[in-house]
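In: what shape does this take:
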Amino acid sequence: MNHLKASLLATVMALPLAAHAETPDDVLVVAQNIDDIVAIDPAQAYEFTSGELVTNLYDRLVQYDAEDPTTLAAGLATDWAVDPENKTITFTLRDDAVFTSGNPVRGEDVVWSFARVIKLNLTPAFILTQLGWTPENVEEMVTADGNTVTVKYDGDFSPAFVLNVLAARPASVVDKATVLEHEQDGDMGNAWLNANAAGSGPFALQSYRPAELVRLTANDDYFKDGPKIDSVIIRHVAEAATQQLLLESGDIDMAKNLTPDQIDSITSDDIKVEVYPQSAVHFLSFNQKTESLTPEAVWDAARYLVDYEGMTNSIIKGQMEVHQAFWPKGFPGSYDETPFTYDPEKAKQILADAGVETPISVTLDVINSAPFTDMAQSLQASFADAGINFEILPGTGSQVITKYRERSHEAMLLYWGPDFMDPHSNAKAFAYNSNNSDDAYAATTTWRNAWAVPDDMNDMTTAALTESDPAKREEMYVELQERVQEKSPIVIMFQASYQVAMGEDVTGYVNGATSDFVFYRLVEKD
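Out: The predicted model follows:
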């Protein structure tokens, strides 16, 4: 970077809030609340913002990328061969990938990176340990010979499931030689990697000051197209009002944490707002321990008693969009049909035809904060139209979730998000419950609502996990979503959305359904 660019960047960072400036043409300046970061080492990073940083600093063997964050694509591996019988996937590494240190990416870097996650055993390690890897066996399960890496797994898994695990954050490949130079007391470089980076991604970490600033610079040796911008500066700005002021004054290019009201108040033609579907799905569920909620007609009627459009046009405008299946839109295998609309007359007819006596009185547990209490009040009003009367029971998040885990609720308004990008993550939660007894606790919506899932649906969920044909596997998950959508005591209503306000001249920004799919590589400022 030349002296003029450096001076411009310094000016941008030093500007008082009341000043007006234009950011440099080749620098994207972002205002964002980044105080959630605990760690940026990919073996430990588990927060929203840290996921965003890891994605832009590191690569994986296979990955979801900026061109299409819904499609699993080649990363550090150019191709791979699957042997489902021997539970083995063999990867061929590309020969043009280098770390930002200048070191080439080698097979031994992959082996060491995976083993490092397992041996450190920090928060996200569970994603990789699903494959049967332990500190004792991981270096036998993952081996390298030149530019060939062989991955073995232990379990009845579809290779597609395994590939999605290997596309997750903790499977990022780090520069072994550089990291070991900074090892302290056997920590495998963990302390150093929580202040620095050693990846091969599209950007290098130029500076990181917790709860203050992140500065990324373009990796000119990146093996894919881009980055198209020289630098990304992420300023920690906790206050949404300050973010709006900075954006409207031209001191930043992008504001990531504006409220819906602030979004609505933007009138400048120089600012646009993009909406990105997120991974959390929001649902209303009925505990099958409550006798009045066990008739299937109650489930069927409920789907026509949600004022979907009314809520998305008012109390959750910009925060959620209508989505009625358990796997989020924007993920491979999603089912995006929304057949249900608010129709209280149809709901009343369904109940009458089934001989369900009304009124029905039901308690509805909800987290005591916006927008959840507002959503509960909307449901209370719309369900009353058909004689289903909700008594709203607000509580703290921990109180509501504890009650849910105990199966002591009647109706519940809550949300669910996947741990990683594979449909089994949610299918197990919404379409599987092989043991409905009280002492068979499972962290699923099905068990928590005491829904004894039909045997054939349980079988399909298990079969989809092991199906080796990716296309057939996605079809199975679509069918599971259709079945849950049509007949279950869980009414999936919405998917979270994320609004980002940015300068009209900013193009190419990609924000997938999770923070792991935030990409700056294709950003340009016209």
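In: every contact and neighbour count from this point should use C-alpha atoms.
Out: Noted.
In: residues of stretch 178-197 that come out buried?
Out: 178-179, 188-190, 192-194, 196-197 (16 or more other C-alpha atoms under 10 Å).
In: one more: stretch 21-39?
Out: Counting neighbours by 16+ other C-alpha under 10 Å, stretch 21-39 gives 23-24, 26-34, 37-39 as buried.
In: immediately after the longest strand along the chain, which helix or strand?
Out: Using DSSP state E, we find that the single longest strand of the chain is strand 271-286. For strand 271-286, the following helix or strand on the C-terminal side (DSSP states H and E) is helix 296-302.
In: need the next SSE after that following helix, C-terminal direction.
Out: Following helix 296-302 toward the C-terminus (DSSP H and E): helix 308-312.
In: so what touches that next one?
Out: Outside helix 308-312, the residues that touch it by C-alpha atoms under 8 Å, 6 or more residues apart in numbering are 317-322, 341-342, 375, 378, 493.
In: just how off-centre is that helix within its chain?
Out: Averaging C-alpha positions (C-alpha atoms, centre = their mean, to the nearest Å) puts helix 308-312 23 Å from its chain's average.
In: quick one more, to check against the first:
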Amino acid sequence: MKPSLSSTALLASALALGAASAHAAGTLTVCTENSPDGFDIAQYESAVTNDAAGRTLYDQLLAFKRGTTEVVPGLAEKWEVSPDGMTYTFSLRRGVKFHTTAWFKPTRDLNADDVIWSVNRINDKKHPAYAAARNGYVYWEGMGMSSLIKSVTKVDPYTVRFTLTRPETPFLADMAMEPLGSVFSAEYGEQLQKSGKLEQLNTQPIGSGPFVFKSYQKDAIIRYTANTAYWGGAPKVDNLIFAITHDPNVRVQRLKAGECLVGTNMKPETVSTFDNDPNVRILRNSPLLTAYIAPNMKHKFLSDKRFREALALAFDKKTYVASVYGGNATPAVSFMPPSMWGYEKGLADRHDVEKAKQLVKASGYDGTELALFTRIGGAIDGKRAAELMQSDWARIGVNVRVQMMEWGELLKRAGRGDHDITFVSWASDNGDPDNFLTPNLSCASVAGGSNKSQWCHKPFEALLAAGRLEKDPKKRADIYIKAQRMIYDEVAAIPTVYPVNMTALNKRVEGFVPSPFSHSDFRSVSLK
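Out: As a prediction, the model looks like this:
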């Protein structure tokens, strides 16, 4: 699809702005591949939105040590857990300032009221701000948080107590995640509520994070300035710009010209153009990430395990890795990646076209055309990927129609089960296996909209519940190994690859540390 005149003009404007500012002292310009879904991080689950909002604008109750999955203090300096694991008491950091902008001027520091407001507006359907989230709280529901949090109460102005309905071993890691643990300004929320403009939480964000939101032009540019009052120390750049550049070739041009100093989620087919470039290097890391095919198990034919197994057997992963990822990925077998603790390494890869044909026949498939959803843009060529699947499945007599759409539309439509098949990827947000399995394949995540397979299986639910209760790491790992075997046996999802994440960095960029969660954190980045 050719860009419209208006979008072309916006992109040209962004290019000009980037060229003017990339060489200005203290300005970091980042080429991103897509617009964020919004800036109210509690509503969304995509990596692009996490980069634009997440740790850029907000702080979380807890944090992760940079570049690791280790939980460390965040807005909470310390915490206590009751012996029964049902109560968590957090002591908040003092002196944390919310952002001052043209649309909001805080009159006080962050305190317990803000934590309580942030949780209740997501967890309490009667809260005035709950209905203002047009996209709902997919991640919160998908992680089963609404059934977990019984109450959040104020012990004193800087102490909050969470009371749970059940013990939850990964709870601390959950509270370090951007969509679950981010703290918003209650004062700002109440100001918007009084004016009837609560939806502005998503368009004019206020956080306490390292950067302050300034402006946004969809599909063109996001501007931030450094939060000089940041409790963790001011960022090392004065300004941060996200130059939204859908065309991967234009991103390459901008990086080569020095208009962008960082390129996130680089497309595999473009990275070789920097092989002999003295000014740009490619940073590769293997995040906690799995790409997979999600068959809608509520739909005819796909509800039959034999048919799903046929799709898995016919899919040629080696060709897929070479053609779609340019070799920058590893064929996947288990749903969890090898870098995740509790990974099941004993599963055998499966590729048998003749057996797939037999299973298709046995399933009673009648040639009905199936809708395969894929996204426009992203880190890979979605059209090419979908066409490879279409070709593989045509060999066993399965007819597939490729439907391309924007990422936000795909998430919404697949979340409510409009698709027959789609393919997505999942990066862990906290390093715990529960965060890989629960948001993608639990019963709660079907209702929440993040379970693209629409799979709700009681034996699997029992394993998830056992894993959340168990405290012993080895016993937890054994539980999650059983869960991965069950996914494999039931073909609840078809893992495709474990991708390599690639970031382009100009030689002027220092201090960038890749995240195991496939997010980008710019608070410690400086420029030579």
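In: can you pull the TM-score for these?
Out: Remark: TM-score between the superposed chains equals 0.70 [TM-score structural alignment, normalised by the length of structure 1]; 485 aligned residues with a C-alpha RMSD of 5.1 Å.
In: before we move on, the earlier item: could you dump the buried residues of stretch 21-39 of structure 1 to a markdown table with secondary structure and distance to Q485 of structure 1?
Out: Shown next, in a markdown table, are the buried residues of stretch 21-39 of structure 1 (DSSP: H, G, I helix; E, B strand; the rest coil; distance: C-alpha to C-alpha, whole Å):
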| residue | secondary structure | distance to Q485 of structure 1 |
| --- | --- | --- |
| T23 | coil | 47 |
| P24 | coil | 49 |
| D26 | coil | 47 |
| V27 | strand | 45 |
| L28 | strand | 42 |
| V29 | strand | 42 |
| V30 | strand | 39 |
| A31 | strand | 39 |
| Q32 | strand | 36 |
| N33 | coil | 36 |
| I34 | coil | 36 |
| I37 | coil | 36 |
| V38 | coil | 37 |
| A39 | coil | 38 |
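In: all helices of the stretch 101-250 of structure 2, in order?
Out: Ranges of helices in the stretch 101-250 of structure 2, per DSSP state H, counting those that start in this stretch, are 112-123, 138-142, 145-148, 171-174, 178-181, 186-195, 248-257.
In: before we move on, what about the stretch 351-500 of structure 1?
Out: Counting by DSSP H, counting those that start in this stretch, the helices of the stretch 351-500 of structure 1 are 372-384, 397-406, 424-430, 445-448, 455-466, 470-486.
In: which strands or helices does the fourth one pack on?
Out: I take that to be helix 445-448 of structure 1. Other elements packing on helix 445-448 of structure 1 under the criterion 3 or more C-alpha pairs under 8 Å, 6 or more residues apart in numbering; DSSP states H and E are helix 397-406, helix 424-430.
In: how far off centre is that helix?
Out: Between the centre of helix 445-448 of structure 1 and the centre of its chain there are 21 Å (C-alpha atoms, centre = their mean).
In: mind listing what's buried along that helix?
Out: Using 16+ other C-alpha under 10 Å as the burial criterion, the residues of helix 445-448 of structure 1 that qualify are 445-448.
In: before we move on, the earlier item: of the helices of the stretch 101-250 of structure 2, flag the one that's most buried.
Out: Mean neighbour count, computed with mean count of other C-alpha atoms under 10 Å, is highest for helix 178-181 among those, reaching a mean of 25.
In: contacts made by it with the rest, please.
Out: 41-45, 50, 54-55, 58-62, 139-140, 174-175.
In: report the distance from that helix to the chain centre.
Out: Between the centre of helix 178-181 of structure 2 and the centre of its host chain there is 11 Å, according to C-alpha atoms, centre = their mean.
In: before we move on, the earlier item: A97 of structure 1 is nearest to which of the helices of the stretch 351-500 of structure 1?
Out: For these, proximity to A97 of structure 1 was assessed by C-alpha to C-alpha; helix 470-486 is nearest, at 27.5 Å.
In: just want the angle from that closest one to helix 455-466.
Out: 150 degrees (axes from the mean of the first three to the mean of the last three C-alpha atoms, to 10 degrees).
In: could you dump the helices and strands packed on helix 445-448 of structure 1 into JSON lines with distance to L284 of structure 1 and mean neighbour count added?
Out: Below are these laid out as JSON lines (distance: least, C-alpha to C-alpha, whole Å; neighbours: other C-alpha atoms under 10 Å):
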{"stretch": "helix 397-406", "distance to L284 of structure 1": "12", "mean neighbour count": "16"}
{"stretch": "helix 424-430", "distance to L284 of structure 1": "12", "mean neighbour count": "21"}
